[in-house]
Structure formats: structure tokens, C-alpha cells
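>>> Have a look at this prediction, sequence included:
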Amino acid sequence: MGRSKLAKFAVVAERENVLQPGDELYGQMAGKWRESHFENNNPVVLEIGCGRGEYTVGMGRMFPEKNFIGTDIKGARIWKGSTLAVEEELHNVAFLRTFIERIEEHFAENEVDEIWITFPDPRPRDRDIKRRLTSPRFLEMYERIVKPGGIIHLKTDNGPLYEYTLEVVQERQVKGLLHTGDLYNSDLQDHTMGIYTTYEKRYLAEGIAIKYLQYRVGIESIGVKGFES
């Protein structure tokens, strides 16, 4: 491991806005994020596989009345987002180092109001389908920690992953499904709040359309029709 990564790991280990293995409260925060970490009763928004935390930090800037948690297993990536949050005094932004497979160890049932899955690894090989972060087993995990009526979002540049996810959620007969294969030429742009990740900017510069979908968890009907550009 390079010196740069080691230095970032050392910094992250001391950050109050990062919870990671070895910390005293690691694995003990399920159901307690509002009261024990944020010290408020505001909604909790989770970014799955946050990378550098660009979406987590971006949303934290825009919505001080909400709490945002970025999750990723790689501490060197989390370093960037946690640094920005410290520099900008975003006390409503936190980060959690964990494998997504273990997400239910860290959040209680109905504790989360909203989940963002931003540009996940598409896992294109058939043998890796179960590892896709939008596979049925992962969606079931998310749906258990998201409160009824909460929203799950996917944003991706990858066409096959988008089509796969759309098929999965349609088979699950979810409610309030909105989706488009070309976000920035659709009526759904406002749903993503104008936040662009570094990779997203690169994809757009290369002429790659961004795909997006969202649906609501655990409700019978919200009276919203799906959309396809």
C-alpha cells in the first residue's frame, strides 16, 4: 500500500465524522444514528458505495435539515468526502466504512428515509449477478432499513445495469417507479438535484447518457405514473 493511502487511512481513523472497524461504537449504531451521532431527529439519507462522497457531501450542503451518511469499504476514498465535510463544517454529514453486504448490522428497520446508489460497479459477468448492488438480495436489505414511503434511487452510466435493475424492480411490482435512460434529456433532472460526480462529468463529456430510476418502498400506492424518456 502506498504512503498516500496509509496517510489517508491514518487521518480517517481520527475523524469524528467517520465510523469504521475498530471504533468503539462500530456495529452498535443501528437505530441510534439520529440521537447518538447527529444529535437531532432529522431524516437520514444513505449513499451506498459513496466512493469519494461527492453525492453525500453535495446533498449535505443543499439540505442542512437532513442527515447524510456515505458508505464505502475503502477508507482512502472516504477521506476525500470526510475532509470536505470537516472543512465546510457540515455537521450533518458522516461516513461509514463497511461492506454493503453487512449494511443491516449498522441500520435498524425503518431507520433510513432515502437511499442513493450512485454509479455502482456494474458487475457485468453472469457469475457476479448476486454481487450487483441492485440485485434482489441487496434491494431486500435496503427495503428493510428504509421506512415505508422512503425512496431508493439508482444513477448509472451503464446501460446493461440500468436495464437489469429496471427489470428487477418491475418484477418486484414496486410503487412510484420513475425511470429514464437519458436523465439530462428527460423531465427527471430535478430529482437528482444537479449534483455531478467526477466520473459522471467524464461520462457526459464522452457522450454517454446517464440512466436514472427511483421507486418508493413499502406502500400500496402513491398515485405516480412511471416515466421513460
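Thanks, I have the structure now.
>>> hey, let's count contacts and neighbours off CA atoms from now on
OK.
>>> SS state for the most centrally placed residue in the chain?
By C-alpha atoms, centre = their mean, the mean C-alpha position of the chain lies nearest to Glu47, the distance being 2.0 Å. Classification of Glu47 by DSSP: H, G, I helix; E, B strand; the rest coil places it in strand.
>>> measure it to Asp182 for me?
Look at Glu47 and Asp182: by C-alpha to C-alpha, to the nearest Å, they are 22 Å apart.
>>> you'd agree the residue nearest to the centre of the chain is up against Gly58?
No - the pair Glu47 / Gly58 is not scored as a contact, 11.3 Å apart, by C-alpha atoms under 8 Å.
>>> is it true that Leu46 touches Thr118?
No - in this structure, Leu46 is not within contact of Thr118 by C-alpha under 8 Å, at 10.8 Å.
>>> The structure to be compared is supplied as follows:
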Amino acid sequence: MGKNKLKKFADMATYHCVFQFPWNVLDSGECPMRGKWRSDYFHNDNPLVLELGCGKGEYAVGLGQRFPHKNYIGVDIKGARMWTGAKMVEEQGMPNVAFLRTSIEIIDRMFAPGEVSEIWITFPDPQMRKVNKRLTSTRFLANYRKILTDGGIVHLKTDSPFLYTYTHALVELNGLPVDIDTADLYHSGLADDILEIKTHYEKQWLERGLTIKYIKFHLPQAGELQEPDIEIPHDTYRSYNRGYIEMPQHLQPGDAEAPHD
């Protein structure tokens, strides 16, 4: 492990806004903060919003700056990335933003039923080969139901035509109420101050001429969720390893566009 990473981990251990629980604590039961985030950390009853797979935490911080009357928690397993947003929160003294280092797969151990109002999923790995690892799959949506208020909001912002098409089909199949659904956010006229917050990955995709897709839908508690049975072309502009990004010359005409209905 590089010295820079070690320093970031050391910094994180001192940050008031960062929560990291040893695995033996979580393995033996629930997170000590479960059901207590607003009372014990934020000290208010404001709505709680999560950014899942927050990376550097750009959305959690950006939203926190814009909406001081909501509470935000960025969630990711990689602490070295999260350090960027956490450092900003500490330096600016932002009382409504925190970070939680954990696996999204056990998110229901971290938050109590109905404790969360909204979930943001920003530029996740599309997991084209593994359905049950997609953050908008029925497996994960079932877990989100355990912590969201009834009809709570889920936002997906992605560069991936594959993940956008998959999520669009899943939402349509299950009749989930949709507020916004666009395959080209920045040419749709729908981008506002919130949606124009740009993550590290998003800036890279935009520089390569790719379009950004966005879906905002509600997740009711009732109803059995079903997976869509459709064939979706794989994204061609990057490998399956999220860490590697191919250059623009690998793009073919139309590759950056999501299939339309």
C-alpha cells in the first residue's frame, strides 16, 4: 500500500464525519448507528439521503451544500477515494454530510426501516456480466426497500447505455412510478443545478463525447420485483474492469447512445 493511501486512511480515522466499523462489529449484528443517524449524528429530523458507491463523494458534498435542510451520507467500501469528500466536509465544517465506509450489500444493517428518504446511485460499474451485482437489480432494490420510506426516491445517473437500458426496462416491467427518464441529460433541457453536479467519472465520460443518462423513480414497498428478460448489447467503449477506460478511438458510431424505445 502506497504512503499516500496510508496517510489518507490515517486522516480518515480522525475525521468526525467518517464512520468505519470493524467487520467483527457488523458480523455480530447491526451497525451501532442504525436508526440513530439523525438523532445521534445530525441532531435533527431532516430527511436522510444516501449516495451509494460515492467514490470521491462529489454528489454527497454538492447536495449537502445546496440543501442544508437535508442530511446526506456517502457510502463506499473504498476509503482512499472517500477521503476527498470527507476532507472537504471537515474543512468546511458541513454539519449535514457524513461518510460511511461499508459494503452496499449489507446496507440494511446500517439503516433502519424507513430511515432513508432518497438514494442516489452515481456512475456505478454496470456489471454487464453479473445481474445480481448491478446496483439497480431486483436484489439491491429489495434491500433498498428495507431502509427507504414507502415510495422513496431512487436516482440513477450513468454513462452506461447498458445499465440505463437495463434499469429502464426493470422500472417499466415493475410499474415503478417515474419522474424523469432521459438518455441524454445535458441535451434534454432537464439538467438543473442538482443534476449538473459532476463526479470524477462523469467529467471523463463527457470529455470523451459520451451522453449521460438519468432515471428518477419511486420504490413502493408493495409488489414482487421481477427481472426484465431482454438481451442488451454490451457497452463497447470500456472493458469490464471499471478501473480501465478505453480511449475515444475505440468508439463506433452510435456506441455512446442508449437504445431508444
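Arrived safely. Fair warning: this is a prediction, and the values are worked out from it, not measured in the lab.
>>> Any idea what the TM-score comes out to?
Once superposed, the chains reach a TM-score of 0.90 (TM-score structural alignment, normalised by the length of structure 1), with 220 aligned residues with a C-alpha RMSD of 2.1 Å.
>>> Of Leu46 and Thr118 of structure 1, which one has the most company?
Leu46 (25 against 22; other C-alpha atoms under 10 Å).
>>> Report the contact partners of the more buried one.
56, 68-71, 112, 114-116 (C-alpha atoms under 8 Å, 6 or more residues apart in numbering).
>>> whereabouts in structure 2 does stretch 85-96 of structure 1 align?
Aligned by TM-score structural alignment, stretch 85-96 of structure 1 falls on residues 89-100 of structure 2.
>>> buried set for the matching stretch?
Within stretch 89-100 of structure 2, the residues that qualify as buried are 89-90, 94-100, counting by 16 or more other C-alpha atoms under 10 Å.
>>> just stretch 49-63 of structure 1 next, same as before
Neighbour count says stretch 49-63 of structure 1 has 49-61 buried, by 16+ other C-alpha under 10 Å.
>>> With stretch 180-189 of structure 2 instead?
Within stretch 180-189 of structure 2, judged by 16+ other C-alpha under 10 Å, the buried ones are 181-186.
>>> In helices, which of the residues you listed appear?
The helices, defined by DSSP state H, take in nothing from those.
>>> Among those, which lie within strands?
181-182 (DSSP state E).
>>> want to throw the buried residues of stretch 180-189 of structure 2 into CSV with distance to Leu141 of structure 2?
Conversion of the buried residues of stretch 180-189 of structure 2 to CSV gives the following (distance: C-alpha to C-alpha, whole Å):
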residue, distance to Leu141 of structure 2
Asp181, 18
Thr182, 20
Ala183, 21
Asp184, 24
Leu185, 23
Tyr186, 27
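>>> Could you identify the most distant pair in the buried residues of stretch 180-189 of structure 2?
Greatest spatial distance in these: Asp181 and Tyr186, 12.5 Å, computed using C-alpha to C-alpha.
>>> To which residue of structure 2 is Gln28 of structure 1 aligned?
Checking with TM-score structural alignment, Gln28 of structure 1 has Pro32 as its match.
>>> And the buried residues of stretch 49-63 of structure 1, which is closest to His37 of structure 1?
Using C-alpha to C-alpha, the buried residues of stretch 49-63 of structure 1 come closest to His37 of structure 1 at Gly60, 15.1 Å.
>>> Great, nothing more from me.
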